[in-house]
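J.: Fold the stuff below for me.
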Amino acid sequence: MNYENILVAIEERVATITINRPAKLNALNKETISDLSKAIKLLSKNEEVRAIILTGSGEKAFVAGADISEFANYTVVEGAQLAAEGQETLFDFIENLKKPVIAAVNGFALGGGLELAMACHFRVASDNAKMGLPEVTLGLIPGYGGTQRLPQLIGKGRAMEMIMTAAMISAEEAKQYGLVNHVVPQGELLSFTTVIAQKIIKNAPFAIAKAIKAINANFEDGKNGFDTEIKSFGKCFGTQDFKEGTTAFLEKRKAEFTGK
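T.: The predicted structure follows:
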């Protein structure tokens, strides 16, 4: 499938999605959000794909925010609809995807760009990355889940400060805060992230999906994460992957998982 603003490549069961609007520093507009949503939905159904890496084109930016020109004249109703549709079709969808999605943050990740990275299951940053939520400088607040995911990742106090000051932090600061897992040189970002993805896909896909569900449940209102874990743990026992994993362990060989 051809897309206007993204590139998709699949190699050794890992899909890499590259946001490709370099002239706009990969800023998110409606078309890009739509492209991302369509691509990720297709990849979620592709049995040959076990993990997804999300990155930006060039060395300057992962995503340098939203395309402000699109919503500068929106009404209250239109603004709320913009946030609701974006969260449902892309940001929440990524967070709850059964396949792991890793953000490879190459450069600026601001506003909607940082929110997109935070929707991924975890983040790896290049050493030149800068991250922030500058929405209050526009008279707005983060609308794609930023006020919820940032405190979950770095704590309430730091999130309050970042959002209210609109300050950018460096990749190293982001690592210290727990916002990113690793910081690597720009030229090594994709190769390093791909190595992590390859480690993940050696494991049982069904179990990976259930682990994502159980971890996310701890952060959902009205959900008991322990109950979700118990039920998910039990369901793993009914899979071919469980039989293969335990048999391989007892036979002292590498397991060959099918995701069934």
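
J.: switch to C-alpha atoms for all contacts and neighbour counts from now on
T.: Fine.

J.: Quick check: which element contains residue 83?
T.: Element membership for residue 83 (DSSP states H and E) is helix 76-86.

J.: buried residues in that helix?
T.: Buried positions in helix 76-86, judged by neighbour count with 16 or more other CA atoms under 10 Å: 82, 86.

J.: next structured bit after it?
T.: helix 92-95.

J.: Remind me what the following helix or strand past that next one packs against, helices and strands.
T.: Counting by DSSP H and E, the next helix or strand C-terminal to helix 92-95 is strand 101-105. Strand 101-105 is packed against strand 51-56, strand 61-64, strand 122-126, helix 189-201, with contacts defined by 3 or more CA pairs under 8 Å, 6 or more residues apart in numbering; DSSP states H and E.

J.: for comparison, sequence B:
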Amino acid sequence: MTAGPRTATAPEPTGRFDTDARHLAEYAAGAERALAALPPVPERSPDERAHAAAVHRGARRVRRAFLARHTESVYGLLTDDMARGVRLPDLVHDAADRIPGLVPTRRQMAAERRLVQAEKEGREIDQGLFCGAVLRSPTAGRHLVETMLGPTPRALELADGFRAQGRAELDTVHVERRGAAAHVEFRNPRRLNAENHRLIDDLDTAVDLVLLDDAVRVGVLRGGTVDPPAYRGRRVFSAGVDLSDLRNGRIPLVGFLLGRELGYINKMFRGLLTDPHPGALSERGVTKPWIAAVDTFAIGGGMQLLLVLDHVIAEEDAYVSLPAAEEGIVPGVANLRLTRLAGARLARQVVLGGRRIAATDPEARAVCDEVVPADRMDETVERAVAALSAPAVAANRRMLALAEEPLDLFREYLAEFAVAQAERAYAPDVLDKVERRWRERERRRAARESRP
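T.: As a prediction, the model looks like this:
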């Protein structure tokens, strides 16, 4: 079979797994030969870029056709017919090993990670196609969601120490038990507590530790003090995704953009699954109420967190926003959740129009439960902890979550998000925006450093 869609005919699916897998591998290998014959991405001429795009389109059509018929078989192969749970990053890597051509190999992804976003081949789009197909399947998708609701290996290693000492110091997150509450503080001070790969890994661990500790009844999220001159010494909840990391190619689809949604955010909303055996989630896991203390602002991913929490306290000068239209990407599951909480019209103003909501605006009531002066934040948090520590709260919040966002609704949304977000991350307008913002930030940084 010759290389590339201009000279090769896409194989017609037969419905037989082994035959279709062989045809996929052959076609994908031809596509890779066509791409290898081209210069690196930044050196390609307009015609070469167009040819590369055609090669990718052809290969993706074949992958979609294969997944349309064989997703459950692939997932069964990778999980021993769902007898064991395989976390998403391992699932994607295993798929590359077991079904050649279906998703990028480890070597290909390692090469991509060395490049800035605009210089990559865009192989995460192929990962997005695979993840979306798995999540779209009612059986495989539900099994994957439940697998990702389980505690991480790192959290299991640290759990006994946290129970004994009541604190855990992670690279970018501090967790401390105080009475009935565990306080989770974001500590990425140079970046206004923006989300990077290290922070989301630490948050996944921190949320697990809170949920695994029987002495904790309530979790509290708050941003620590930050360094940039405009906010130096102030607490900031979160600046959202680190756009410099996005420009530099350090915001991966699987480990970051999907990982946070299927990991700690979903665990805070639905609870931690501690027993993988069949049965009601209430019999197999633990859920606890969560409080947010919002200082200064909650932008992007920071605002997304508020949409799954049980009580949000904002200081009077704080604001929230989802600058999705400006950044050009999809704000996680916020499109689903903000519509439910705030109504379709306000959700469109925020997501599509970039509307910023001040804590004192009437519309903030859709997101914030209390708005207080900064000097009353601590006492207000303690009062909320006491109110949410009642024994019946956990059971009732579980039932509220079930009514508000059934697991299958979340799964179906995330199936579409996996593809849409992967494609937007490589869209020309996004690449142009993050490059311009990065250059402006670097210019300002150089100007500051040049001052006497």
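
J.: Please state their TM-score.
T.: The TM-score (TM-score structural alignment, normalised by the length of the first structure) is 0.77; 219 aligned residues with a CA RMSD of 2.3 Å.

J.: follow-up on the earlier one: tell me which of the helices and strands packed on strand 101-105 of the first structure lies nearest to residue 211 of the first structure.
T.: helix 189-201 (12.0 Å; CA to CA).

J.: Need the contact partners of that closest one.
T.: When contacts are defined by CA atoms under 8 Å, 6 or more residues apart in numbering, helix 189-201 of the first structure is touched by residues 13-14, 50-53, 102, 104, 106, 124-126, 184.

J.: re earlier: now do the helix holding residue 83 of the first structure: distance to the chain's middle.
T.: Helix 76-86 of the first structure sits 21 Å away from the centroid of its parent chain (CA atoms, centre = their mean, to the nearest Å).

J.: still on that earlier bit, tell me the most packed of the contacts of helix 189-201 of the first structure, by neighbour count.
T.: Using other CA atoms under 10 Å as the neighbour test, the contacts of helix 189-201 of the first structure are led by residue 125, with 33 neighbours.

J.: Map it across to the second structure for me.
T.: In the second structure, the residue matched to residue 125 of the first structure (TM-score structural alignment) is residue 314.

J.: so its match makes contact with residue 359?
T.: Yes - Residue 314 of the second structure is within contact range of residue 359, at 6.4 Å (criterion: CA atoms under 8 Å).

J.: Just the buried positions in stretch 129-148 of the second structure, please.
T.: 129-137, 140-148.

J.: The first structure: matching residues for that one?
T.: Stretch 129-148 of the second structure maps onto no residues of the first structure, going by TM-score structural alignment.

J.: Tell me the counterpart of residue 54 of the first structure in the second structure.
T.: Using TM-score structural alignment, residue 54 of the first structure pairs with residue 221 in the second structure.

J.: So whichever residue in the second structure pairs up with residue 185 of the first structure versus residue 446 of the second structure, what's the distance?
T.: Alignment note (TM-score structural alignment): residue 185 of the first structure maps to residue 373 of the second structure. In this view, residue 373 of the second structure and residue 446 of the second structure are 36 Å apart by CA to CA, to the nearest Å.

J.: Equivalent analysis for residue 331 of the second structure, please.
T.: Taking CA to CA, one finds residue 331 of the second structure at 31 Å from residue 446 of the second structure.

J.: before we move on, back to that, ok, so of the contacts of helix 189-201 of the first structure, who is nearest residue 70 of the first structure?
T.: Using CA to CA, the contacts of helix 189-201 of the first structure come closest to residue 70 of the first structure at residue 106, 24.5 Å.

J.: so stretch 180-199 of the second structure matches what in the first structure?
T.: Under TM-score structural alignment, the match for stretch 180-199 of the second structure is residues 13-32.

J.: My guess is residue 258 of the second structure contacts residue 420. True?
T.: No - counting by CA under 8 Å, residue 258 of the second structure does not reach residue 420; the two are 11.6 Å apart.

J.: list residues touching both of residue 314 and residue 359 of the second structure?
T.: With CA under 8 Å, 6+ apart as the test, residue 314 of the second structure and residue 359 both reach 368, 371.

J.: picking that back up, run a quick neighbour tally on the match of residue 185 of the first structure.
T.: 12.

J.: Also residue 399 of the second structure?
T.: Neighbours of residue 399 of the second structure using other CA under 10 Å come to 13.

J.: so who does the spatially most central residue of the first structure touch?
T.: Central residue of the first structure (CA atoms, centre = their mean): residue 120, 1.4 Å from the mean position. Applying CA under 8 Å, 6+ apart to residue 120 of the first structure gives the contacts 94, 95, 100, 101, 102, 103.

J.: again, only using 6 Å
T.: Applying CA atoms under 6 Å, 6 or more residues apart in numbering, we find residue 120 of the first structure in contact with 95, 101, 102, 103.

J.: Just tell me what the first one corresponds to in the second structure.
T.: Alignment note (TM-score structural alignment): residue 95 of the first structure maps to residue 269 of the second structure.

J.: now the residue lying closest to its match once chain neighbours are set aside: how far from residue 368 of the second structure?
T.: Leaving aside its sequence neighbours, residue 269 of the second structure sits nearest to residue 308 (CA to CA, 6 or more residues apart in numbering; 5.4 Å). Applying CA to CA, the value for residue 308 of the second structure to residue 368 of the second structure is 12 Å.
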